[in-house]
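In: sharing a model that was predicted from the sequence below.
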Amino acid sequence: MVSLTRGCFVALLYAFSAILTNTAGSRVLELSDRFLDIHKDGQWLVMMYAPWCAHCKRLEPVWSHVAQHLHATPIRVGRVDCTRFNSVATAFKVKGFPTILFLKGDQEYAYYGDRTRDEIVKFALRLSGPPVQEITKPQSFFTIKKDRDLYFLYVGDRSGVLWELYHRVANIFQAHAFFYQSHPTIVDKHAPVENVPALFVYKESSHYNFTGHNLSDIDKVNETLYKWVNAERFPTFPKVTRGNINQLYLTNKNLVLAVVEENQLEEVAPDMLEFRDMVESVIKSKREKYHDHFQFGWIASPDLVNNIAMMVLPLPSLIVINTTTNHHHIPDDETEKLTPHVIELFLEQIRNESAPRYGGNSWLVRIYRSWFEMRTTLASMWRGNPILTGVMFGTPVGFLLLICYGSFCPDILDANDEEDENASSSHMKND
């Protein structure tokens, strides 16, 4: 019986190996179109890629590190060449490369965050377990606080209105944050529990209590809890990137950004670092005053901010974006004159709607923004490689001129020939 079981196991292992081949020097599984037959078995973190895609090539070393980090978990990390296996791209409705998907049974989640090892790993780990994970030992909090810079915690029994609403919201935001549940005796001194049930968010080494609930109005609690989790799932002063800015827009807050610039080593110059820290000090010292209305952050992608502002901002600078209307505000004062007090006055003007606003969603603004982005992109390409840019855009223009020449010049020549023939005929008649 033992030999039969072992034989079946070996047969299954060889069958599975026929479907998957391990990439040399990596724990990433190279998948084929036969992946469609097994993708519902277990948990998968898969990158849909194309060999010609530059973004995919940049992601390859990161993806290898992700696979290495998740090797001891039930999550299998693989990738699919969608140029070879079009059926896989069609089945998962892949519209661009790279596309990162987490698959668990019938559930499918797309990843839209920063393409870094830590962020992708946390995304996979969040989705690999239940929406709300239970903490059963007091010492577990030390590990969680060490590994999780932000998480939500429900203290109380797994019953009642608040628990049901919390579990429902956790289902919605599972891909974006960690959700836990424990009991007062387990939590002990790790969170300031006064009444049960209680709900907290942990970030910047502090627990912040959810207080905006009155269980007599379930619909109101549900709406308030959703908004609270949606807003609190970000650090107080995060780095804003192309990967997370769209998620920050969903908070419907005013986005206060300290605009700086990083070098290739992701280092910020001392003067810009001082400006960034000064902006951060405003929200850190006046959190209760501004946190409900403003989401603070810093951004090291000036081109992204310039496209939003439709102008080239000086570095460093400050911009406030209304995420609901796409309007933005820029202080009248020069950067050198900005102090915490001046910034507070500027924020108060935004709150009472007396500050000048720019941009918006009108069709004229959209046309101008598109034109500005195109002009900026072309200018950047020209600075980076003027010869290649000239060839790329000069060649189509040259072909267009040839087509125009071939279309119109023969008509002109024919017209001249007809005039010459008419002139010759008239001359002969006169003779």
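Out: Arrived safely.
In: every contact and neighbour count from this point should use C-alpha atoms.
Out: OK.
In: and Leu313, what does it touch?
Out: Counting by Cα atoms under 8 Å, 6 or more residues apart in numbering, Leu313 makes contact with Pro302, Val305, Asn306.
In: among the residues you listed, name the ones in strands.
Out: Secondary structure from DSSP state E places none of the contacts of Leu313 in strands.
In: just send these back as CSV, with distance to Arg351 too.
Out: Listed next are the contacts of Leu313 as CSV, based on distance: Cα to Cα, whole Å:
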residue, distance to Arg351
Pro302, 25
Val305, 22
Asn306, 23
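In: could you dump these into JSON lines with distance to Ala170 and neighbour count added?
Out: Below are the contacts of Leu313 laid out as JSON lines (distance: Cα to Cα, whole Å; neighbours: other Cα atoms under 10 Å):
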{"residue": "Pro302", "distance to Ala170": "34", "neighbour count": "19"}
{"residue": "Val305", "distance to Ala170": "32", "neighbour count": "18"}
{"residue": "Asn306", "distance to Ala170": "35", "neighbour count": "18"}
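In: dropping in the other structure now:
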Amino acid sequence: PNRFYAPWCGYCKKLEPVWHDVGAELKSSGSPVRVGKMDATAYSGMASEFGVRGYPTIKLLKGDLAYNYKGPRTKDDIVEFANRVAGPAVRALPSKQMFEHMMKRHDVLFVYVGGESPLKEKYNDVASELIVYTYFFSASEEVFPESVTLPELPAVVVFKDGGYFTYDGECCVAMDFQFGHMDGNDYINSLIMGEVSVPSVIILNTSNEQYFLPSEPIETMEQLVQFINGVLNGSAQAYGGDGVIQRIKRVAFDARSTIMSVFRSSPLLGCFLFGLPLGVISLMCYGICTAESDDGSDDIDALKREGLTDEEEEEEEDRQCAAELEGPEEGENEEDDAGEKDPEEKKTD
């Protein structure tokens, strides 16, 4: 298997010693599986090609297929996953002893019974895809206990809780609901962008991404049936969906989740990654808003404070020039007038 990690991821650092033990265990057991790791931030193109969206991500590469590991991050669980996926998708049960041994080891046992058929081809395809979750086997009808009777062959039989069930394709297609269970609520919380209490029941509509929650805790079979009937007849309130608003909420929720995971794993790195750009942008905005303009408004304001504008200043200069030009002429006229008056004044005298 290969582990995609990020240097700043706290979960990746916790997994490091476990990952080292996984490699040592597989090597000592002679397993053909090779263990490696890759910095997804340095090789982002490779990480994007394999669909890595979170850290750490564990994938086992087998041929053209890449299997995701989503189980507990312990040495034994990861080693068991690697050995299961690396082997054949469908394992044979040649004897009753082998069948009984596998029944003791596994809580759920999927077994194909019969020869070559279209059902076997589909079974093999499903096993190749779902081998990450459980084992798949094939056997003849003779290896089963006498209490196991099959109506027809080929058949797919599931052994669970001391009983067995035969696959019925028509019944599966006709079902309105498929039932499952999940440990914890982390995945559901991220799916509905909210929080679901544990334990709880939720119904998901995979066609339009809507979900339904009971109005009150379900404690009896009658309450569960009533809740399911409410979803079927449309009386139960639907949440979520795939509309534009929900998509915008999804983008915001994913961004918030990413930021919160960074701060939880490394607060100092989170402050640096998000605080520094915000600080630079804030300084740029402050500089733009407080920048002084060069349109001459400051000079006009200064002149206004002095009581003069550009036009008034020009008019004042024109008046001064006119006064200078008119000054000598007026002086000459006064002298001429004085010269003319002198003879008369003399006569009068």
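Out: Thanks, I have the structure now. Quantities reported herein were computed from a predicted structural model and do not represent experimental measurements.
In: and of the contacts of Leu313 of structure 1, the nearest to Arg287 of structure 1?
Out: Arg287 of structure 1 lies nearest to Val305 out of these, by Cα to Cα, at 24.5 Å.
In: contact partners for the closest one?
Out: Residues counted as contacts of Val305 of structure 1 (Cα under 8 Å, 6+ apart) are Val259, Leu313.
In: what are the boundaries of the helices in the stretch 1-150 of structure 1?
Out: In the stretch 1-150 of structure 1, the helices defined using DSSP state H, counting those that start in this stretch lie at 2-19, 54-69, 86-91, 117-128, 140-147.
In: residue in structure 1 paired with Leu60 of structure 2?
Out: Counting by TM-score structural alignment, Leu60 of structure 2 corresponds to Phe102 in structure 1.
In: what's the burial count for its match?
Out: 23 (other Cα atoms under 10 Å).
In: how much does whatever helix or strand Arg250 of structure 2 lives in stray from structure 1?
Out: Per DSSP states H and E, Arg250 of structure 2 falls inside helix 244-265. Compared with structure 1 after the fit, helix 244-265 of structure 2 shows a mean deviation of 5.4 Å (mean Cα distance after the TM-score superposition for structure 1).
In: could I get the buried residue list for that helix?
Out: Under the neighbour-count criterion of 16 or more other Cα atoms under 10 Å, helix 244-265 of structure 2 has Arg250, Ser261, Val262, Phe263, Ser265 buried.
In: and the helix or strand encompassing Glu170 of structure 2, how far out from the chain's middle?
Out: With elements taken from DSSP H and E, the one containing Glu170 of structure 2 is helix 169-174. Distance, stretch centre to chain centre, for helix 169-174 of structure 2: 35 Å (Cα atoms, centre = their mean, to the nearest Å).
In: same question for stretch 54-71 of structure 1.
Out: On the basis of Cα atoms, centre = their mean, stretch 54-71 of structure 1 sits 17 Å off its chain's mean C-alpha point.
In: can you list contacts of it?
Out: Under Cα under 8 Å, 6+ apart, the answer for stretch 54-71 of structure 1 is 26-28, 49-51, 76-78, 97-98, 115-118, 120-121.
In: filter those down to the ones in strands?
Out: Reading strands off the contacts of stretch 54-71 of structure 1 with DSSP E, I get Tyr49, Arg76, Val77, Gly78.
In: spatially, which two of the residues you listed are the most separated?
Out: Between any two of these, the greatest separation by Cα to Cα is 16.8 Å, found for Tyr49 and Arg76.
In: those two: who's more crowded?
Out: Tyr49 (25 against 19).
In: isn't that one up against Val94?
Out: No - contact criterion Cα atoms under 8 Å: Tyr49 of structure 1 and Val94 do not qualify, at 9.5 Å.
In: the alignment partner in structure 1 of Asp298 of structure 2: neighbour count?
Out: With TM-score structural alignment as the criterion, Asp298 of structure 2 lines up with Asp417 in structure 1. Residues contacting Asp417 of structure 1 under the criterion other Cα under 10 Å number 12.
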